[in-house]
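Trainee: how would this look folded up:
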Amino acid sequence: MRVIYNEQMGELATMLGEMAGMAGSAMDRATQSLLQADLALAEQVITESDRIAEMITLAEERAFALLALQAPVAGDLRQVVSAIQIVADVNRMGALALHVAKVARRRHPNHALPEAVNGYFAEMGRIAVSMGNTAKEVLETRDPERAAQLNDEDEAMDDLHRHLFSLLMDREWKHGVAAAVDVTLLGRYYERFADHAVEIGRRVVFLVTGVLPPDQDSADAERI
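Mentor: Prediction:
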């Protein structure tokens, strides 16, 4: 039974890593569709979201089957519960990439973004894709030190988001209300994508060490 459990957990971990990588790839294509007003790329992200959804459902089924059939305790239970929570985070990452692609499609053939903010979103997209790849890596390697590094990338994302918000509040903003709404929503999508990647890192650290790192957002709020 123990051998079977280990094999099933290994398969589930591999699936989680693959899904995180798919979410990162989806955000990469979604960002390019946004910056280039590329309808074909946006449609590709939207179409492939079904594949991610299928894998999410399968991963959830496998995790709950492990919980029900193997009756894990102690460290084994920690692995299964963490896997269920990670599935939810990967699901949200994929959904956020989908939201970005849908904005690009809705505004096509026009660009959804004013040229003035393209640089912000190019960098936010780069960070988001990097974090998706890192999440995939730590799910496969279970390296707690590498998982903790996701916080550094998240801080860079948060800095960009704050600068972007400051730009929107500036009296010199000349791009209208509709563009401001799109930029606000899109900025939030990227920020939340990064937050879910960080949460995956926290869960991996918990998996390996048995200690859940503090939520960085909560810690920041306490310092403020």
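Trainee: Going by C-alpha atoms from here, please, whenever you check contacts or count neighbours.
Mentor: Will do.
Trainee: Show the contacting residues for residue 183.
Mentor: Shown in contact with residue 183 (Cα atoms under 8 Å, 6 or more residues apart in numbering): residue 113.
Trainee: so how far is residue 204 from it?
Mentor: Going from residue 183 to residue 204 by Cα to Cα, to the nearest Å gives 32 Å.
Trainee: what's the answer for residue 132, then?
Mentor: For residue 132, the distance to residue 204 equals 14 Å [Cα to Cα].
Trainee: Then residue 91?
Mentor: Residue 91 is 17 Å from residue 204, by Cα to Cα.
Trainee: which one of these two has more residues nearby?
Mentor: The neighbour count for residue 91 versus residue 204, taken as other Cα atoms under 10 Å, is higher for residue 204 (31 against 21).
Trainee: Check the spacing between residue 30 and residue 39 real quick.
Mentor: 10 Å.
Trainee: Mind listing the shared neighbours of these two?
Mentor: Taking Cα under 8 Å, 6+ apart as the criterion, residue 30 and residue 39 both touch residue 104.
Trainee: Tell me which of these two has more neighbours.
Mentor: Neighbours were counted for residue 30 and for residue 39 using other Cα under 10 Å; residue 30 has more, 32 against 20.
Trainee: and the gap between that one and residue 93?
Mentor: For residue 30, the distance to residue 93 - Cα to Cα - is 12 Å.
Trainee: Over to residue 75?
Mentor: Counting by Cα to Cα, the separation of residue 75 from residue 93 is 27 Å.
Trainee: So for those two, which sits in the more crowded spot?
Mentor: Set residue 75 next to residue 93 and count neighbours by other Cα under 10 Å: residue 93 wins out with 29 against 12.
Trainee: what helix or strand is that one on?
Mentor: helix 74-107 (DSSP states H and E).
Trainee: Does anything pack onto that helix? Which helices or strands?
Mentor: helix 2-36, helix 39-69, helix 176-209 (3 or more Cα pairs under 8 Å, 6 or more residues apart in numbering; DSSP states H and E).
Trainee: before we go on, could you also do this sequence so I can check it against the first one:
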Amino acid sequence: MREIFKQEMQELAEGLVTMAEHVATAIENATTALRVADLSLAEQVIDADNRIDELERQIDDLGISLLARQQPVATDLRVVVSALRLSATLERMGDLARHLAYVARGRYPEVAVTGPMQDILDQMGAQATKVGRRVYELLESRDLSLAATVEQDDDVLDQLHRDSFQVVLDEKEPLTRQQLVDSVLLGRYLERFGDHGVSVARRISYLVTGDAANAVHNPNEEGPHLD
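Mentor: Now for the predicted structure:
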């Protein structure tokens, strides 16, 4: 029985790594689709989100089964409960990438925004892609130096998000109403992606160190829930 338990715990960890890899690919493809108005790539992101959702269901089913059958305690319990929370966070990150792809698809063959706002969103997309890659690497390696880097990347995203409002509020910028709406939504989606990346980083820090203070970061408390 113990060998089966160990094997299932390994499956839980591997499932999270696979899920994070899909999320990293999704955000990279979604931001590229936005930047260059690539319809095919946007549709790939939208279709691929089903796989992320399915991985979340598999992880949740396995985690709940482990709780019910094995009644883990101490470190094992922390791992299982954290896996359930991590899968939910990764699923939301996938949803945010899908939202970006929806906008890219909806504005095709044009890009969603132009000018200074496009420059800011391109930078935010690059930072979000870094967050996605580092979250994947963090789940694979449990290297806490990566956790700190994720938080630094999110700080850059937060500043760029603030910068985006300066452009939106500048009456001299020739943005259409649709571009104004897209600018606000896209900035918010990218900023939220970073927040969820920080949530993953702190949860992994908690798993490695056992320090509950490392796990305190709930992006849902920072504003309206946008997946």
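Trainee: returning to what we had before: take the helices and strands packed on helix 74-107 of the first structure and write them to CSV, including distance to residue 157 of the first structure.
Mentor: Shown next, in CSV, are these (distance: least, Cα to Cα, whole Å):
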stretch, distance to residue 157 of the first structure
helix 2-36, 14
helix 39-69, 22
helix 176-209, 6
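Trainee: I'd like to know which of those helices lies nearest to residue 149 of the first structure.
Mentor: For residue 149 of the first structure, the closest of those is helix 176-209, at 8.4 Å, according to Cα to Cα.
Trainee: mean shift between that closest one and the second structure?
Mentor: Compared with the second structure after the fit, helix 176-209 of the first structure shows a mean deviation of 0.7 Å (mean Cα distance after the TM-score superposition for the first structure).
Trainee: Could you pull out the buried residues of that helix?
Mentor: 179-180, 182-183, 186-187, 189-207 (16 or more other Cα atoms under 10 Å).
Trainee: go on, stretch 112-120 of the second structure?
Mentor: Buried residues in stretch 112-120 of the second structure, counted by 16+ other Cα under 10 Å: 112-114, 117-118, 120.
Trainee: Looking at the residues you listed, which are in helices?
Mentor: 117-118, 120 (DSSP state H).
Trainee: OK, contacts around residue 91 of the second structure?
Mentor: By Cα under 8 Å, 6+ apart, the contact set of residue 91 of the second structure is 23, 52-53, 56.
Trainee: quick one: which of these is nearest residue 7 of the second structure?
Mentor: Checking the contacts of residue 91 of the second structure one by one against residue 7 of the second structure (Cα to Cα), the nearest turns out to be residue 56, at 18.4 Å.
Trainee: How many residues are close by the closest one?
Mentor: Considering only other Cα under 10 Å, residue 56 of the second structure is surrounded by 23 other residues.
Trainee: what do you get for residue 108 of the first structure?
Mentor: Residue 108 of the first structure has 17 neighbours, counted by other Cα under 10 Å.
Trainee: Mind telling me what it corresponds to in the second structure?
Mentor: Counting by TM-score structural alignment, residue 108 of the first structure corresponds to residue 108 in the second structure.
Trainee: nearest spatial neighbour of that match, skipping sequence neighbours?
Mentor: residue 37 (5.8 Å; Cα to Cα, 6 or more residues apart in numbering).
Trainee: for residue 105 of the second structure, same thing?
Mentor: The shortest distance from residue 105 of the second structure to any residue other than its chain neighbours is 5.5 Å, reached at residue 39 (Cα to Cα, 6+ apart).
Trainee: That neighbour touches residue 107, doesn't it?
Mentor: No: applying Cα atoms under 8 Å, one finds residue 39 of the second structure not in contact with residue 107, separated by 9.2 Å.
Trainee: re the thing from before, counting neighbours, which of the contacts of residue 91 of the second structure comes out on top?
Mentor: Counting by other Cα under 10 Å, residue 23 has the largest number of neighbours within these, with 31 neighbours.
Trainee: quick one: what's aligned to that one in the first structure?
Mentor: In the first structure, the residue paired with residue 23 of the second structure is residue 23, using TM-score structural alignment.
Trainee: Can you tell me which of the ones in helices among the buried residues of stretch 112-120 of the second structure is nearest residue 19 of the second structure?
Mentor: Nearest to residue 19 of the second structure among these, counting by Cα to Cα, is residue 120 at 28.1 Å.
Trainee: Please report how far the nearest residue to residue 198 of the first structure once chain neighbours are set aside lies from residue 93 of the first structure.
Mentor: Computed as Cα to Cα, 6+ apart, the closest residue to residue 198 of the first structure that is not its neighbour in sequence is residue 150, at 5.5 Å. Using Cα to Cα, residue 150 of the first structure is found at 15 Å from residue 93 of the first structure.
Trainee: Could you do residue 114 of the first structure as well?
Mentor: Using Cα to Cα, we find residue 114 of the first structure at a distance of 25 Å from residue 93 of the first structure.
Trainee: now swap in residue 161 of the first structure and tell me
Mentor: Distance of residue 161 of the first structure to residue 93 of the first structure, computed by Cα to Cα: 17 Å.
Trainee: need the contact list for the spatially most central residue of the second structure.
Mentor: By Cα atoms, centre = their mean, the mean C-alpha position of the second structure lies nearest to residue 93, the distance being 2.9 Å. The contact partners of residue 93 of the second structure, by Cα under 8 Å, 6+ apart, come to 23, 193, 196-197, 227.
Trainee: do the same with residue 41 of the second structure
Mentor: Counting by Cα under 8 Å, 6+ apart, residue 41 of the second structure touches 29-30, 32-33.
Trainee: If you rank the residues you listed by neighbours, which is first?
Mentor: Neighbour max across the contacts of residue 41 of the second structure (other Cα under 10 Å) = residue 30, 30 neighbours.
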